[in-house]
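> Have a look at this prediction, sequence included:
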Amino acid sequence: MRATGIGSLPGDDFRGALAAMGECFPELVPVPELPARGPQAGIIGRAVATLVELPVELDAAGWRVSDAPDRAARSSRSLLRHDLDDIEEPLAGEPATLKIGLCGPLTLAASLHLKRGEAVLDDPSARRDVAASLAAGQGELAAELHHRMPAVTWVWQIDEPAAPAVLGGTIPTQSGLHRYPALDVHIAGRDAAILVAGLREAGVGEIAWHCCAPGIPWTMMADAGVDDAMIDVATLRTADLDRCAEWLEAGRGLGLGLAPTGTRNAVSSADEMLDRLLGLVRTLGVDPALVADQGILTPACGLAGWSQSAASRQCSQVARAAELADEQLSD
């Protein structure tokens, strides 16, 4: 059973965080996301760094579409380039499997604002333009990574923490008095499918879709063509259990967030995670070998709000739990 991190971590030392993740998760190394470095390094800042022909700027309310990129937008691109250099330096010619997480089109549409202040989600034309720009930019990034590090196998994690809220119509408008209408799941699925298709064209062989909020859109993920669903097990509803089983039985990967991250520095032990995993396997009623072969053990969500020492301990315990799971699930 593979183990990996979700991506976001505390601190501002990218090289140190990358080395630590390589030690904890040598089979599937998560590229660190370090939002403590500023908004240019967070989930939206990293996403806008990949946009193609779509200038943005940062103001007091957050990122928004603009006529020309400002200093913050240029900084986000520079920071991403620097991170890529830091990844390439130790991996030049070395075989490895790395997972990079980048914001998906639904969360970006809810988080990026128009010039008039409302979210891109409010304007169907702007939403399509942003989704197309994001897909083109991430496809170019994937192609560049393959070119720079040809011996590295890349797993792409599409981060969509806001997807259930976008699909459920619970994203507040600028005034906070109203909510944007729910985005039709088929329209949302087309945006996701465009991103997946661009990544496939760039040579990405494994694509994961991550959301740690309740309300996982299983059908949309399947229609978009992603390989892995990465979820917080604690958010699963009764209806989700059957979908989890169907997902595994269809031959897809399932990322199981079994280490709760909501309470700062509350490290779950490997034994605690193993107990949760075995209980879930019994509840799902699937062949344990499926979970061993296709499961990916992770923290429930990112660890950016934790201390560095606690985050390191939690990642080590996740890796240990995956080792124990292999022993238990193969019996």
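Nice, thanks for sending it over.

> make it CA atoms for all contacts and neighbour counts henceforth
Fine.

> What ranges does the chain have for its strands?
With strands called from DSSP state E, the chain shows them at 2-3, 29-30, 56-59, 62-65, 96-103, 152-159, 206-211, 228-232, 253-259, 295-299.

> Which parts of the stretch 101-250 of the chain are helices?
For the stretch 101-250 of the chain, helices defined by DSSP state H, counting those that start in this stretch occupy the ranges 105-111, 124-148, 163-168, 185-201, 218-224, 238-249.

> just to revisit the earlier point, make TSV from the strands of the chain and add distance to Leu277 to it.
As requested, the strands of the chain are arranged in TSV below (distance: least, Cα to Cα, whole Å):
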stretch	distance to Leu277
strand 2-3	13
strand 29-30	21
strand 56-59	42
strand 62-65	39
strand 96-103	23
strand 152-159	22
strand 206-211	19
strand 228-232	12
strand 253-259	7
strand 295-299	9
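
> Those strands into CSV, with extra columns for mean neighbour count and distance to Met273?
Listed next are the strands of the chain as CSV, based on neighbours: other Cα atoms under 10 Å; distance: least, Cα to Cα, whole Å:
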stretch, mean neighbour count, distance to Met273
strand 2-3, 24, 12
strand 29-30, 27, 20
strand 56-59, 19, 40
strand 62-65, 20, 37
strand 96-103, 21, 22
strand 152-159, 23, 23
strand 206-211, 23, 19
strand 228-232, 26, 12
strand 253-259, 25, 6
strand 295-299, 27, 9
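
> quick one, which of those strands is nearest to His178?
For those, distance to His178 was read as Cα to Cα. The smallest value, 19.3 Å, belongs to strand 62-65.

> now that closest one, how far from the centre of its chain.
21 Å (Cα atoms, centre = their mean, to the nearest Å).

> And it, what does it pack against?
Secondary-structure packing of strand 62-65 (3 or more Cα pairs under 8 Å, 6 or more residues apart in numbering; DSSP states H and E): strand 56-59.

> Pasting the second one now:
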Amino acid sequence: MSGRYPWGEATSTGVGSHPGEDHAEAIRVVLGESPRLPYLPELPARGVGADMAGRTASLLLDLPVEVQPSGWRFTDRPGRDLKRARDHLRRDLDALEEAAQGYEGPFKVQVCGPWTLAGMIELRHGDKTLADPGAVRDLVESLAEGVAAHVTEVRRRLPGVSEIVLQVDEPGLPGVLAGTVPTASGFGRLSAVDAQLAAERLGAVFPGGVFPVVHCCAPGVPFGVLRRAGAAGISLDASLLRRRDEDTIGEAVEAGTALLMGVVPGVDARLPDVGVIAAPAVELWRRLGLRAATLAAQVVLTPACGLAGASPAYARAALAACGKAARVLREDPGE
């Protein structure tokens, strides 16, 4: 371990999603290529209930959902769509428990964040949940209970896990804060959400006893909101970092916030030398004047986003490349 972080130095991991429909194989790939911080992969290609919204909606307590032509919607009673989502997750956990017997160390799970989920799930009458502050509050409370239960279940199945890294996916949060999320009809835009409220609602879904990380692969990562929410780590696409964000990033890093930096494409591409892959992290540390000795512990290298759109061969190669590049952070920390 590296003190305040659950992982050791020179760690890499994935964002979450994988290609294909063979979850057992995806778990084997994760355990083989991201052994220092493995995670429960998601396979949206399996269809209804395996997508980001459906998978997390399956965790909600007393808020059943179903699929309509427009997408996921709250409903009066559980139906086959919710059952399918829960079945996917149960099978995934069964396969994980079998493949990861004897594993000891940190383990990462991913859930969709409340603001992104509120922008994706519709209310019974058709408006997006995000349009109704009371419905958002109910969603957050239900999600908080469901996430806590999910974390407990993962701990039960993997008793050797030292700490759960909870990754909350919020790609929609910048749009929520900016007021650019379209209404259900698509003809208007929903009102911007106050930054303090956004932080409070987001932080409410972090259960005790986890290392909370927020993933946002969209431009304009709201670092201040994520830190106020209590995020101990921020996961982002390194190619979208803006120079004007670097003072804010520097403040976060100096305060101890971990960075999970996406440094290889999430879709098939030619992978460069490991030194080139590691360069965004090394160069960021140099520009910010940060202590090189902290780099390998505080930064975890990942693909830029999920790997659902990649080929299985590339997904494996991308994770392997991140692992090799992470060792560069320790061997040549930019001094």
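Received the coordinates, thanks. Since the structure is predicted, the reported quantities are computational estimates derived from the model, not experimental observations.

> Can you tell me which of the helices of the stretch 101-250 of the first structure is packed in deepest?
helix 105-111 (a mean of 24; mean count of other Cα atoms under 10 Å).

> that older thread, which stretch among the helices of the stretch 101-250 of the first structure comes nearest Pro30 of the first structure?
Smallest distance to Pro30 of the first structure across those (Cα to Cα): 14.6 Å, for helix 124-148.

> got a list of what the most centrally placed residue in the first structure touches?
Of all residues in the first structure, the one closest to the mean position by Cα atoms, centre = their mean is Asp159, 3.1 Å from it. Applying Cα atoms under 8 Å, 6 or more residues apart in numbering to Asp159 of the first structure gives the contacts 101-104, 107, 209-211.

> one step back: would you mind giving the helices of the stretch 101-250 of the first structure as a markdown table with distance to Leu284 of the first structure added?
Shown next, in a markdown table, are those (distance: least, Cα to Cα, whole Å):
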| stretch | distance to Leu284 of the first structure |
| --- | --- |
| helix 105-111 | 29 |
| helix 124-148 | 34 |
| helix 163-168 | 23 |
| helix 185-201 | 26 |
| helix 218-224 | 16 |
| helix 238-249 | 6 |
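
> Counterpart of the residue nearest to the centre of the first structure over in the second structure?
Taking TM-score structural alignment, the alignment pairs Asp159 of the first structure with Asp169 from the second structure.

> that older thread, ok, the residue nearest to the centre of the first structure to Thr107 of the first structure distance?
8 Å (Cα to Cα, to the nearest Å).

> what does Pro90 of the first structure give?
Taken as Cα to Cα, the span from Pro90 of the first structure to Thr107 of the first structure is 32 Å.

> on that earlier part again, figure out which of the strands of the first structure is closest to Ala136 of the first structure.
Ranking these by proximity to Ala136 of the first structure (Cα to Cα) places strand 96-103 first, at 13.2 Å.

> what range in the second structure matches the closest one?
Counting by TM-score structural alignment, strand 96-103 of the first structure pairs with residues 105-112 of the second structure.

> neighbouring contacts of the matching stretch?
6-7, 16, 36-40, 52-53, 55-56, 147, 160-170.

> what's the average distance of that stretch to the first structure?
In the superposition with the first structure, the average deviation recorded for stretch 105-112 of the second structure is 1.4 Å (mean Cα distance after the TM-score superposition for the first structure).

> can you list the contacts of Asp159 of the first structure in TSV and add distance to Glu57 of the first structure?
As requested, the contacts of Asp159 of the first structure are exported to TSV (distance: Cα to Cα, whole Å):
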residue	distance to Glu57 of the first structure
Gly101	22
Leu102	19
Cys103	17
Gly104	19
Thr107	17
Trp209	27
His210	26
Cys211	26
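
> what's the spacing between the residue mapped onto Thr11 of the second structure from the first structure and Gly198 of the first structure?
Alignment note (TM-score structural alignment): Thr11 of the second structure maps to Arg2 of the first structure. As for Arg2 of the first structure, its distance to Gly198 of the first structure is 26 Å (criterion: Cα to Cα).

> Provide a list of residues in contact with the counterpart of Val286 of the first structure in the second structure.
Aligning on TM-score structural alignment places Val286 of the first structure opposite Leu290 in the second structure. By Cα under 8 Å, 6+ apart, Leu290 of the second structure lies in contact with 250, 254.

> Repeat that for Tyr39 of the second structure.
Neighbours of Tyr39 of the second structure in contact, by Cα under 8 Å, 6+ apart: 13-14, 16, 30-31, 107-109.

> let's see it at 7 Å
30, 107-109 (Cα atoms under 7 Å, 6 or more residues apart in numbering).

> do the same with Val152 of the first structure
Residues near Val152 of the first structure by Cα under 7 Å, 6+ apart: 94-97.

> mind redoing it with 8 Å?
91, 93-98, 146.

> next one: Cys212 of the first structure
Contacts of Cys212 of the first structure (Cα under 8 Å, 6+ apart): 161, 230-232, 235, 300-301.

> possible to save the residues you listed as CSV with distance to Ser312 of the first structure?
CSV is the format used below for the contacts of Cys212 of the first structure (distance: Cα to Cα, whole Å):
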residue, distance to Ser312 of the first structure
Pro161, 23
Met230, 20
Ile231, 21
Asp232, 19
Thr235, 24
Ala300, 15
Cys301, 14
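
> Translate Leu134 of the first structure into the numbering of the second structure.
Checking TM-score structural alignment: Leu134 of the first structure goes with Leu143.

> Quick check: its match touching Asp62?
No - counting by Cα atoms under 8 Å, Asp62 is not a contact partner of Leu143 of the second structure; they are 10.0 Å apart.

> Asp76 of the second structure -> the first structure?
Under TM-score structural alignment, Asp76 of the second structure pairs with Asp67 in the first structure.

> Now do the closest residue to that match other than its chain neighbours: how many residues are near it, please.
Among residues not flanking Asp67 of the first structure along the chain, Pro55 sits closest, at 6.2 Å (Cα to Cα, 6 or more residues apart in numbering). The local packing of Pro55 of the first structure (other Cα atoms under 10 Å) involves 17 other residues.

> For Arg77 of the second structure, see how far away the aligned residue in the second structure for Pro55 of the first structure is.
Superposed on the second structure with TM-score structural alignment, Pro55 of the first structure falls opposite Pro64. Pro64 of the second structure sits 6 Å away from Arg77 of the second structure, going by Cα to Cα.
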